[in-house]
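Trainee: No letters, just coordinates:
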C-alpha cells in the first residue's frame, strides 16, 4: 500500500469512523442506576432468607425436605406473587430443556425421570396476613400467589413447602450422583426451590432453565440442615455449625488442627474411609449436619460415605482465616491428582482475596464428582478424574467464580460473559502466580484463536448462552471476553488504571446486580477513558482487529510509518522501533487517529537509522493478520 496523498504526507481524508467511535448505549442516569456505573440514589434489590431441612435417602436416591423462604420486597411496587425457580423440573421428559436438547445429546444432557413433588405449600404476607396455597408450576418456574400484595419498600412475605425428588445421575454436568468403589458421592445443587430475581431492569427474571444459561439469584442468609446416614461425611456452603455433634473426638481434633495449619492435614486418610469407629460419633441411624452462610445467593452440598477428607488454613488480607478443604474418593487419590486439591484451593482463594476482594465465606470446599466443573458459593464440584494442570485449572476457575458471580451478582442466564469471561481473565493471573508459574496461563496467546475469529460461523459475545451454538460458547462466554479484559489491562489502559477501575467495580457491585452498561460505565469513569469504541466493537457483534503497517519511509530527516486499520475494531497502535545501533524504542499512537479514516502517517523523529518497526511487539492483540504488522515485511511460510 502506498503512502497517503501527495508530498508532505497529508493526513486529510474524506472517510469517517464516527459509527465506531460514537456512543452505542444510553448513558443517561436513572434514579436506580447512575451514568457513572454506580447504583443510583434509588437502587434497590429484594432479599431472600432461607431455612431448609432435608433428608437424603441413599437407598432410594431421593432428597426430601421442607423449605421456608422469608422474602423482603424492597422494590417500589406491590407484588401480588413471586416466581420461584424449580430447576429439578429440568429432569423430566417434557421439560423445555429436554425438548431443546439435540437427539445426539450434548454437555447438558439430563435424566428425564425426576422432577419436584411439591406439597403443603403455604404463602403469607407479613406475620398476621391470611394464608394462601395458590400456586402454578410451569416447567422450571413456579408462581406463588398471596392472599394480599406484598407491600412495596420493605414489605415481607413467607413461602413454605415440602419438596421431594429423585436425585439424577446425569445432572446436566452441574449436579447428580456418582458410584465409586466405596459408595456414592452425591453432588447436590439446584436442590431446593428458590425465588427468582425481581429487578429494575426486567421485572421478574423468569427465563427457563434449559442448559447453557446458568443462574441469577437474590442475596440472603441461609440456615440449612442435612440429615444423612450416620456413616456419611457432608460438606456444604458456609460454616459447619455443629462439628462436635457430627464429628468424633478424633476427627474434631484433626478439624481444629487443619484450621490452624498452613499445610494440608488429613481428617480422613485413604486408609480410614470405612473406619467408622474413628470417624463417627454414633454407629447407626441418621445424623444431621447443620450449616449457615450469610449474604449468599445460593448453597450447595455433597454427601458420601466414600470420602477422603483433607483441609488447611486460608490466610486472608484482613488477618481473618477460612478453611480450604477437599473431599474425594480413592479413585482420585495421589500427589498427581486430588491430594493437591487443598493446596490448589488455598492458593486460589488467597490470590483473589489479595488482588481483588477478600473471600467472605468460612470455607472453600472442592468436591470430586462426575462433573466437569461447577461452582457455588464456597463450594465446587470438579471432575474426580482431573489431575495435574487440569485439576489446578478447574479448581482455580471454579473458585474464581466466588468473585464472579457469587460476590458480583450478574445475570448468568443472560450474560454468561460477565461471570465466565471475567473469571477466565482473573484465572490468567492466578495461574501465572501459582507456585512460580507451575501451570502458566496461555490466555495471552491470543493469536492461537485466529481460526475462530475468522470463521463465518462465529457469534458475538452478546449472544445469550442458551441461544448460542455450543461450539461457540467457549469463545463467546469465556475466552473472547477474557481476552478483551487482557487487552484492556495490558495494552490499552495499563495495569494501574485498569486495576483501580476493576477493583472499584467489584467493590461497588459486591452483593448487587450489575448490568453490562453498569460495567462499561464504571470502568470508563474510574479509568478516565471513553472506551465506547472498544466495548462496542469487542463485546457486540463479530468484528475483528486488523492494524497494519504499510511501510516505513525516510521523510524530512526523520521517518514516517504508514499505519492502516483494515479491521472493524480500531485500536491504539504500539510500535517498537529498532535502530541500526541495536537500540529499541516504543511509541504508542492513540486510537483517535482512526476517527477520520483508516490510514495514518506517524512521524518517527530520530537522527538514527530505522532498521525495523513492529506493531504490538508483545503480541497481546488477537490481530487477524500477522503478515502486515512489521516492516520490513516478514514472509510467513506455511509449514
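Mentor: Cool, the structure landed. Given the structure is predicted, the values throughout are model-derived calculations rather than measurements.
Trainee: going forward, measure contacts between C-alpha atoms and count neighbours the same way
Mentor: Noted.
Trainee: where do the strands sit along the stretch 401-550 of the chain?
Mentor: 547-555 (DSSP state E, counting those that start in this stretch).
Trainee: residue ranges of the helices in it, please?
Mentor: For the stretch 401-550 of the chain, the helices defined by DSSP state H, counting those that start in this stretch occupy 420-433, 450-453, 470-473, 480-487, 495-509, 516-527, 532-539.
Trainee: putting a second one here so we can go through both:
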C-alpha cells in the first residue's frame, strides 16, 4: 500500500505544471548571509562570545533649570572606561540638542519646513584626565549633533578617562518633540531628555558609531548615573531611578505617602489634584531645591519638572519577591478615572506582566508623565500626552514602558535598527492588551489599515503589496513616515507573532526569546545576533523566514489546487495538491473534510515547498474528499484566499 502511495505521489508531481512563476524554492530556501562575521565577540548561536567586550560610561551630572530664560545649565563628569582591545585617540559625544539649530542635518533630512530653532547645546568648557594625569583642557570639534574630543594621551585598553564638561542650552518649546516645555492649566511642564553630552558607542562592529541625530532614536553605553537637579522650590520633579533625598525635597506627609505607596497594590495619592498650587505641599517657599536621583546599570536618564503636577504611586510586584514602584505625574486637567487616574494601574500591570513573561524589571521606579513631549520613552520614565485617556492612554502607557525591555535593558542600536526596538516592544504590548483586566482594551493592533483591531494578517496585506514599501531590515533614517509605523512597528511585531504561533510554537519561541533577552541584557545585540539566537535555540533553519519577511517585502499566496486518490480509489487514500504561487511561504494547516463527515487537519511544514512549487500531500482517509482548505483558521497573510479551497 505504501509503495503504491509513494508511486502515485511521484507521478502526480511529474505531471504537475509550473504553477508559480514568482516562486523559486532555490531562492526562498537559499543560504542567507547575515552580513556579520561569527567570531570570539559574537558567537554562531547568537549569544555574546567568550571575548565579548563593551565600554562603559558613568555619569555625575549637576544641572539648573532656569524657567524664566527657558535654559538648562549643567556640568557633567563622565568616567569612561575603555574595555575594548583597542587604544583610543578620540572620544565622540552626542549633542542631540544641535538638531534644533538652523541648518542641522536632521532639519535638512526632514524634507519640510523647520518647526523651530534654538542655538543648540553650547559646550562652555571641556577637560580630560587620563589615568592619574592632571586634567588637560581640550577644544571640542563639533560636527552637527556630535562632538569629537581629541585625547591628551592615548587611552589604552583597560584605562579610564575622566571627562568634565560645562554646558548649556535653550529648552525647545513643543516643537522639541521628544523633549520640550509647554503649559498646562496650572503651570508649565518641562520634559527634559537629551539634556547632557552623551558618549557615543565604540563597539566591535564599527569602532566609533556617532551617527548624526536626525530625530530618530539612540544608541548609548551603559553605566551608573548620579544627577542633581536644581529647580524652583514650587516644582515637583520625577526622574529616572531612585530619589535619594526625599526628606529634603518633599514634605513629611508626602514622604509618608510615598512609603505607603511602596507597600500598596492600590494607587496612593502623593499629591492630589486638589493640592496643586497649595504652598503647604512644598517644604520650602521661594528659592530653589536640589533633587538628587541615582540610577544604576542604565544607558540614559530623563526627568520632568512642574509646579502643576498631581502625583500618585503604587507597588510593583516583581519575580523572586522583589518590588519597584509605579508612579504617574499629571496636571489637574488630566485627572479622573477616565483619564490619568488609572495611569499607575496601567503601569503596574504592564511592568508586572512583562517581568513575569520576559525578564524582571531592574529599576526602582516606572514613571508615566503627562506633558508636552508625548509618546516617548527613556529608562524608567516615559512621556505621554496630557489629553490621553481610556484605551489610548492604556495602549501608549503599556507601549512606552515596554521600551524599558527593548531597547533599554536589551541595548539595541535603535538609531540604525528601529524595527528591533519598536517591533519587539509592539510584540510584547499586544499580549499585554489581550491580558489586562480580562481584555478590557483588547485587541490592540498597530495598523493604520484597521485601527479598530481587525485580523492582523489581513491588515498587513496592503503593506506587502506595496512595491515601494521598504523591507523591515532598512536603516531607520531611510524609512519615511508613510511606512514608518506600518513597517517598523506593525510588520516587525507581526513577524514575531507569526514566528511564535505559526512557525515555532510558543514553547520553542518563548524559551529562545527569553534566553536572547537575558543574554543580551545591558549589552548591544545586532540583527544577526537575534536571527542566529532564535534559529539556534529553536533548532530550526529560519533563513526562508528572515529572507521573505525581514530582508524582503515578499507576498504569500498558498493554494489548494487538486484532489486525487491512490489508484483513483478513495478507499486507498487521498492526495491533496498544495501550491506556493508567490515567494513568501510558511508552515500551514490543511483541513480535509471527507464524505463520511470526518475532518482531518494536516500540518504542512515549510519544507513542503523546499523542492517544488506544488506538492501532493498524502492525507489518508477511506472515503471521498469533499473539501480541502489550506489555512482554515485564517492565520497566515495570504493575499488571495479565493484559491485556498478545492472541492471534490
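Mentor: Looks like it arrived, so ask away. Treat the numbers as computed from the prediction; the structure is a model and nothing was measured.
Trainee: how about the helices of the stretch 401-550 of structure 1 in JSON lines, adding mean neighbour count and distance to residue 550 of structure 1?
Mentor: Below are the helices of the stretch 401-550 of structure 1 laid out as JSON lines (neighbours: other C-alpha atoms under 10 Å; distance: least, C-alpha to C-alpha, whole Å):
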{"stretch": "helix 420-433", "mean neighbour count": "23", "distance to residue 550 of structure 1": "33"}
{"stretch": "helix 450-453", "mean neighbour count": "16", "distance to residue 550 of structure 1": "21"}
{"stretch": "helix 470-473", "mean neighbour count": "17", "distance to residue 550 of structure 1": "33"}
{"stretch": "helix 480-487", "mean neighbour count": "23", "distance to residue 550 of structure 1": "23"}
{"stretch": "helix 495-509", "mean neighbour count": "18", "distance to residue 550 of structure 1": "30"}
{"stretch": "helix 516-527", "mean neighbour count": "20", "distance to residue 550 of structure 1": "32"}
{"stretch": "helix 532-539", "mean neighbour count": "20", "distance to residue 550 of structure 1": "23"}
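Trainee: Can you tell me which of those helices is nearest to residue 100 of structure 1?
Mentor: Nearest to residue 100 of structure 1 among the helices of the stretch 401-550 of structure 1 is helix 470-473 (12.6 Å), distances taken as C-alpha to C-alpha.
Trainee: The closest one vs structure 2 - mean distance after superposition?
Mentor: Its matched residues in structure 2 lie on average 0.7 Å from helix 470-473 of structure 1 after superposition (mean C-alpha distance after the TM-score superposition for structure 1).
Trainee: and residue 332 of structure 2, what does it touch?
Mentor: The neighbours of residue 332 of structure 2, taking C-alpha atoms under 8 Å, 6 or more residues apart in numbering as the test, are 185, 186, 273, 274, 276, 308, 309, 310.
Trainee: Of those, which belong to helices?
Mentor: Per DSSP state H, helices hold no members of these.
Trainee: And the residues you listed, which of them are buried?
Mentor: Buried members of the contacts of residue 332 of structure 2, counted by 16 or more other C-alpha atoms under 10 Å: 273, 276, 308, 309, 310.
Trainee: Which of those residues fall in strands?
Mentor: Assigned to strands by DSSP state E, the following of these qualify: residue 310.
Trainee: what's the most distant pair in the buried ones among the contacts of residue 332 of structure 2?
Mentor: So, those by C-alpha to C-alpha: farthest apart are 273 and 308, at 8.7 Å.
Trainee: what residues are shared contacts of these two?
Mentor: By C-alpha under 8 Å, 6+ apart, residue 273 of structure 2 and residue 308 have these common neighbours: 331, 332.
Trainee: Which part of structure 2 matches stretch 376-385 of structure 1?
Mentor: Mapped onto structure 2 using TM-score structural alignment, stretch 376-385 of structure 1 spans residues 378-387.
Trainee: how long is that stretch end to end?
Mentor: Using C-alpha to C-alpha, to the nearest Å, the end-to-end distance of stretch 378-387 of structure 2 comes to 21 Å.
Trainee: How far does it sit from its chain's centre?
Mentor: Relative to its chain's centre, stretch 378-387 of structure 2 lies at 15 Å (C-alpha atoms, centre = their mean, to the nearest Å).
Trainee: Equivalent analysis for stretch 130-141 of structure 2, please.
Mentor: Centroid displacement of stretch 130-141 of structure 2 relative to its chain, using C-alpha atoms, centre = their mean, is 37 Å.
Trainee: Would you mind listing the buried residues in it?
Mentor: 130, 135, 137, 138, 140.
Trainee: what residues does it touch?
Mentor: For stretch 130-141 of structure 2, contacts defined as C-alpha under 8 Å, 6+ apart pick out 123, 125-129, 147-153, 155, 159-162.
Trainee: related to what we said a few turns ago, so which of the buried ones among the contacts of residue 332 of structure 2 comes closest to residue 468 of structure 2?
Mentor: Looking at these and their distance to residue 468 of structure 2, the nearest is residue 309, at 45.4 Å (C-alpha to C-alpha).
Trainee: Aligned to the closest one, what sits in structure 1?
Mentor: Mapped onto structure 1 by TM-score structural alignment, residue 309 of structure 2 lines up with residue 307.
Trainee: Repeat that for residue 291 of structure 2.
Mentor: Alignment note (TM-score structural alignment): residue 291 of structure 2 maps to residue 289 of structure 1.
Trainee: Equivalent analysis for residue 361 of structure 2, please.
Mentor: Counting by TM-score structural alignment, residue 361 of structure 2 lines up with residue 359 in structure 1.
Trainee: helix, strand or coil for that match?
Mentor: Of the three states, residue 359 of structure 1 takes coil under DSSP: H, G, I helix; E, B strand; the rest coil.
Trainee: wait, it sits on residue 348?
Mentor: No: taking contacts as C-alpha atoms under 8 Å, residue 359 of structure 1 lies outside contact range of residue 348: 10.4 Å.
Trainee: since we're on residue 400 of structure 2, how many residues are nearby?
Mentor: By the other C-alpha atoms under 10 Å criterion, the neighbourhood of residue 400 of structure 2 contains 27 residues.
Trainee: so it is in which element?
Mentor: Using DSSP states H and E, residue 400 of structure 2 sits in helix 390-402.
Trainee: That helix vs helix 418-435, what angle?
Mentor: 130 degrees (axes from the mean of the first three to the mean of the last three C-alpha atoms, to 10 degrees).
Trainee: who does helix 390-402 of structure 2 touch, helix- and strand-wise?
Mentor: Packed against helix 390-402 of structure 2, as judged by 3 or more C-alpha pairs under 8 Å, 6 or more residues apart in numbering; DSSP states H and E, are the following elements: helix 343-357, strand 376-378, strand 381-385, helix 418-435.
Trainee: how big's the offset between it and structure 1?
Mentor: Mean for helix 390-402 of structure 2 is 0.6 Å (mean C-alpha distance after the TM-score superposition for structure 1).
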